[in-house]
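>>> Next input, structure requested:
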Amino acid sequence: MKLNQSVFDDLWNGEKSVCFFVHLGRCFWVVDEKYNFCLDAEKDYRAYLEGGDITQEQYDLACKEFRGGILRMTADNFPQYLQSSNEKILSSFELENFIGVDGDIFKKVEAYYLTGEVLSMADFKHANVISSRFPKFYINFDRKIYMHLDYGRAHEDLAYSDWISECADFSFLIPDNERYWVKAGNDYWKLRFL
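Down below sits the predicted model:
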């Protein structure tokens, strides 16, 4: 993937998100539009059709075109999704510099949590810009776990009935060697909870 300011702007604006995938024991970091991280988009489109929000023709077209024809993402068709999203996969090299290192903002956030020392508006925004580059979605095909941190949205409703699915912190599920937000011993994940 080619990281540039446009990608970072899309992450900041919420147009795109980062997802951590597990498939056949391998880990993948993907930046994509967040609606592409739902498992069963057919549920949404069927509800739109039944509610009269879209026509049958619009439904049929959406089923063919959504996510390159992958309306229901499964372990079997996940490689097809990856293949069509090659430019959205983050490499380990890109992850090294994805959030940068800012020990000053980290210290200020720790002071806020410890003492309640107020952050300036600029520091608050800077911390949130950094946290916008953290994953909001976790999809593990091997264990059938779907989790997200896109509060106010019920993405878990589009998971399959035999999956564990919820809106909750999933950072503990990500292996230590994949946690690009830990820099120089500082765990920047805590910026997410401001």
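>>> use CA for all of it now, contacts and neighbours both
Fine.
>>> Helix or strand: which one has the residue nearest to Val31 when sequence neighbours are not counted?
Closest residue in space to Val31, ignoring its immediate chain neighbours: Val18 at 4.6 Å, by C-alpha to C-alpha, 6 or more residues apart in numbering. Applying DSSP states H and E as the criterion places Val18 in strand 16-23.
>>> And this one, please, so the two structures can be compared:
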Amino acid sequence: MNQEVFDDLWDGEKSIGFFVHSGKCFWVIDEKRNFILDADISLRASLANGTITTAQYERSCQKFREGILKITAENFQNYLHGSSAQLLLPSDLQGFIGGEPDVFKRIENYYLTGHGLDSELFKRANVIRSRLPLFYVNFDRKIFMHMDDGRFHEEYVHPGWIGECGDFSFLIPARERYWVEAGNDFWKVRFL
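Next up, the predicted model:
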């Protein structure tokens, strides 16, 4: 990991997604828009309502995720090997959250008493929040969830899939929760 990746996460340029494929877990950093499963739904709607031309539609189909308009279980490995997706290894995730015990104690105190949330603590909490996953994709169970408030990524799922905006932390195995450091569960910064 380098500072450029953390800056992209902080700026919202990129996000983290958790994928399950054939019983294996994958952590991926990519541009937010690349986490939607079926980009063709959006492109066809833009074509139908006249927002884009046929030529623009065809160019977009070729450019978007290097031509992978629909991420499926069958082409997931192709997506992972594309130029935009960055696969994170378990070693990359150690210390990734950058959580500080003092920040955690202060956040817990705020939740308990309603006091102590100042701009400095809020900023530190948001830095941590930017390093938490926003997307959950389980090809085995056909579940797509996200926590990208105000966006409707769930509208771009494949038929027969569950698509929701909501907290998916309960679906991630304990061994994969890199945001738990020294017993401190930094997931709670999402709710400040």
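>>> TM-score for these two?
After superposition, the two chains reach a TM-score (TM-score structural alignment, normalised by the length of structure 2) of 0.97; 192 aligned residues with a C-alpha RMSD of 1.1 Å.
>>> what stretch of structure 2 does the strand holding Val18 of structure 1 fall on?
Aligned using TM-score structural alignment, strand 16-23 of structure 1 spans residues 14-21 in structure 2.
>>> cool, and stretch 50-60 of structure 1?
So stretch 50-60 of structure 1 sits over residues 48-58 in structure 2, by TM-score structural alignment.
>>> One more: stretch 136-154 of structure 1?
The aligned range for stretch 136-154 of structure 1 is 134-152, by TM-score structural alignment.
>>> That stretch: how far from the chain's middle?
Per C-alpha atoms, centre = their mean, to the nearest Å, the displacement of stretch 134-152 of structure 2 from the mean C-alpha position of its chain is 8 Å.
>>> Now Ile162 of structure 2. Nearest residue, chain neighbours left out?
Closest to Ile162 of structure 2 by C-alpha to C-alpha, 6+ apart is Ile143, at 4.8 Å.
>>> quick one, what contacts that neighbour?
Ile143 of structure 2 makes contact with Tyr136, Val137, Trp161, Ile162, Gly163, according to C-alpha atoms under 8 Å, 6 or more residues apart in numbering.
>>> now Arg46 of structure 1
Tyr59.
>>> before we move on, what SS does it have?
helix (DSSP: H, G, I helix; E, B strand; the rest coil).
>>> separation between the equivalent of Leu80 of structure 2 over in structure 1 and Tyr188 of structure 1?
Aligning on TM-score structural alignment places Leu80 of structure 2 opposite Leu82 in structure 1. Here the criterion is C-alpha to C-alpha, to the nearest Å. By it, Leu82 of structure 1 lies 28 Å from Tyr188 of structure 1.
>>> Please enumerate the helices of structure 1.
Ranges of helices within structure 1 are 5-13, 41-50, 56-65, 78-84, 92-96, 103-115, 121-131, based on DSSP state H.
>>> between those, which gets nearest to Pro175 of structure 1?
Pro175 of structure 1 sits nearest to helix 92-96 of all the helices of structure 1, at 13.7 Å, using C-alpha to C-alpha.
>>> can you name the residues of structure 2 that that closest one overlays?
Going by TM-score structural alignment: helix 92-96 of structure 1 matches residues 90-94.
>>> What residues sit buried inside stretch 60-71 of structure 2?
Buried residues in stretch 60-71 of structure 2, counting neighbours by 16 or more other C-alpha atoms under 10 Å, are found at Ser60, Cys61, Arg65, Ile68, Leu69, Lys70, Ile71.
>>> What lies in contact with stretch 31-38 of structure 1?
Under C-alpha under 8 Å, 6+ apart, the answer for stretch 31-38 of structure 1 is 14-19, 67, 73, 88-90, 137, 155, 158-159.
>>> Kindly apply the preceding question to stretch 76-85 of structure 2 instead.
So stretch 76-85 of structure 2 is contacted by Val28, Ile29, Asp30, Glu31, Arg65, Glu66, Ile68, Ile71, Gln86, Leu87 (C-alpha under 8 Å, 6+ apart).
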